[in-house]
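[1] need a structure here:
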Amino acid sequence: MTSHYFENALVKLHYYKFGNGPQSMLCFHGYGMHGKQFLLLEPALGSKYTFFGFDLFFHKETKLTDQSLEAVKARITKKQFAALIEEFCAYEHIDRFSVIGYSMGTHYVTAVVEELGSRVDEYIVAAPSSIYPGKLIEFFSKYKLGNKLLEKLVLSEKALINMLNLCKWLGFIDDVGRNILYKEIDTPELRFNLYASFIYLRLFETDEAQLIKTLTEYNIRSIFIFGKRDKMYPPSIGKAFFAKFKQAEIVILDEHHELINKNFVSALSGLLL
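    Below is the predicted model:
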């Protein structure tokens, strides 16, 4: 594995390269994770793929050129993000590629497929919040009242902890989800990153009709992976979507939300090899 940077007017993007296969796989991690989240795939799939694991916006070493509150509120569009990916691919001499994302990362991969579907071979999403992010995330990211409330909350560690406990009590998240988020709010910088991660991607809402049209038109292999015991994004969130998109390959693992593990690798490599 090697560490790299790609820089343009928008961002200094940090990423890892691992594997040495002829096919390219762009990797988009979950909230609070980093570009090495899919490194587990290298032993099984590294001879088929070269993986590019990004540190996503407001995570680890990736930094926006302007990371002010005003810039975060200005947000980024899918087309702007697609342009960034096109620049990156030109820099790395990538023509066609596959994409894989987990949880928050599925919003990134879905935006890429919607905008650049003619270049995509495989679309792999695990704990796909892009299908249905949930009422809590929609409230904080899409609506002005939610935006303002979250902005106030990030100024107070105690308030955020109380909010997490309330969300757990209401059943919006389980113990696993609560603990993941709790680890991400213990400093002012991390609280800002939490806010920014909700707000910056507001315009990444999945266009379901466009996604299905693109997947179908370009015959993109589509794999959806769920954790049977995942209370945040259980298999049931895909019921309406899969009724419209029959070509989906659906995998349900006996896992909680944190499902990027050996079972995940075994199931995915069994499909891809």
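[2] contacts and neighbour counts: CA atoms only from here.
    OK.
[3] hang on, Leu56 packs against Lys36?
    No. If you go by C-alpha atoms under 8 Å, Leu56 and Lys36 don't touch, sitting 11.2 Å apart.
[4] which one of the two has more residues nearby?
    Higher neighbour count among Leu56 and Lys36: Leu56, with 26 against 21, using other C-alpha atoms under 10 Å.
[5] Name the helix or strand for the more buried one, please.
    Assigned by DSSP states H and E, Leu56 belongs to no helix or strand.
[6] next up, for comparison:
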Amino acid sequence: MGFLDIPGLGVAHYHEYGIGSKPMLAFHGYGMTGRQFHVLEKSILQAYHVYGFDHFFHGESKLNGWTEQQILAGMPRAMVSEYVEEWFKLHGRQRFSVMGYSIGANIALILIEEYADLIDEVILMAPDGLSVYKGFEILLHKPWGRYMFKNVTKSKWLAPTMLKNLKRVKFIDESLYQIAYNEIDTEQKRQDVYYTLNLIRLLKPDTVKIAALINQHHIKCRLIFGRHDNLFPMKAALPFIGSIENAEVHEVAMGHWLVTKQLDEYLVNLQQ
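    All right, here's what the predicted structure looks like:
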């Protein structure tokens, strides 16, 4: 493991694992840490040495001197490239790959915009960023949604009640309900949700530009979706998928919770 001191942002902590020699920068989903991908030991970790970063408000990554006002305004998009520049200072400027799950895919995608000429492969699992998710758009960019989000996260009963109602009208399924509920059952967890999603609110990838760069630089592209994922389903990403010349696309019989040993076995079986 190690730390990157990113100017103007803070200290980003990363985990190292995998027996492969090729470097891969990886970005996890909400509520996890950079260790999330260690379960892919029989597949991806055979080929790659993963540097898995903790998001801020997760693991050991810490913002440096940021006020609440700055957090709510959002992390400037340009700061994403500083992860790589600081990583280069430690490990040398070299070719690398990127991987992202759920909200972590936004960072992986933005890195393609900035470093397409150095990237060998991108692996995205249940990715945010390939289409606009209306729920996040409302909570993070609409004035009334931001007001509601703030008040819900400060209340002990509003957040659980809202989740139950969303499940009742089938906006989310049981698996998403359980994932979300486990992240709002304490005041600290609710604050971390609020701060995390606001911090990354400006990290919107330019999917048209990214598709063109993937094609231009012949970047290997693997996209993995859960067939029962109601949060980031494959159908929402079809325009992006259609614009990639040689995308390897998989829709597995799982929900949003994809990074598991079950997925590892699926990927291993593909190679046989």
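[7] Surely Trp32 of the first structure is in a strand?
    Not quite, residue 32 of the first structure is Gly, not Trp. No. Counting by DSSP: H, G, I helix; E, B strand; the rest coil, Gly32 of the first structure is not part of a strand but coil.
[8] Where do the strands of the stretch 101-250 of the first structure begin and end?
    Ranges of strands within the stretch 101-250 of the first structure are 120-126, 221-227, 249-253, based on DSSP state E, counting those that start in this stretch.
[9] The shortest one packs against which elements?
    If I follow you right, that is strand 249-253 of the first structure. Judged by 3 or more C-alpha pairs under 8 Å, 6 or more residues apart in numbering; DSSP states H and E, the packing partners of strand 249-253 of the first structure are strand 221-227, helix 262-272.
[10] Report the distance from the shortest one to the chain centre.
    Distance, stretch centre to chain centre, for strand 221-227 of the first structure: 13 Å (C-alpha atoms, centre = their mean, to the nearest Å).
[11] can you list the residues that contact that strand?
    Strand 221-227 of the first structure is contacted from outside by 121-128, 215, 233-235, 247-257, 259, using C-alpha atoms under 8 Å, 6 or more residues apart in numbering.
[12] Next, the contact list for the residue lying closest to Phe241 of the first structure once chain neighbours are set aside, please.
    Of all residues not flanking Phe241 of the first structure in the chain, Ile131 sits nearest, at 7.3 Å (C-alpha to C-alpha, 6 or more residues apart in numbering). Going by C-alpha under 8 Å, 6+ apart, Ile131 of the first structure touches Thr206, Ile237, Gly238, Phe241.
[13] From Leu124 of the second structure, how far out is the equivalent of Ile131 of the first structure over in the second structure?
    With TM-score structural alignment as the criterion, Ile131 of the first structure lines up with Leu130 in the second structure. Between Leu130 of the second structure and Leu124 of the second structure the computed distance is 10 Å (C-alpha to C-alpha, to the nearest Å).
[14] Next, the contact list for the residue nearest to Val112 of the first structure when sequence neighbours are not counted, please.
    Nearest residue to Val112 of the first structure, sequence neighbours excluded (C-alpha to C-alpha, 6+ apart): Ala82, at 5.8 Å. By C-alpha under 8 Å, 6+ apart, the residues touching Ala82 of the first structure are Ala111, Val112, Glu115, Leu116.
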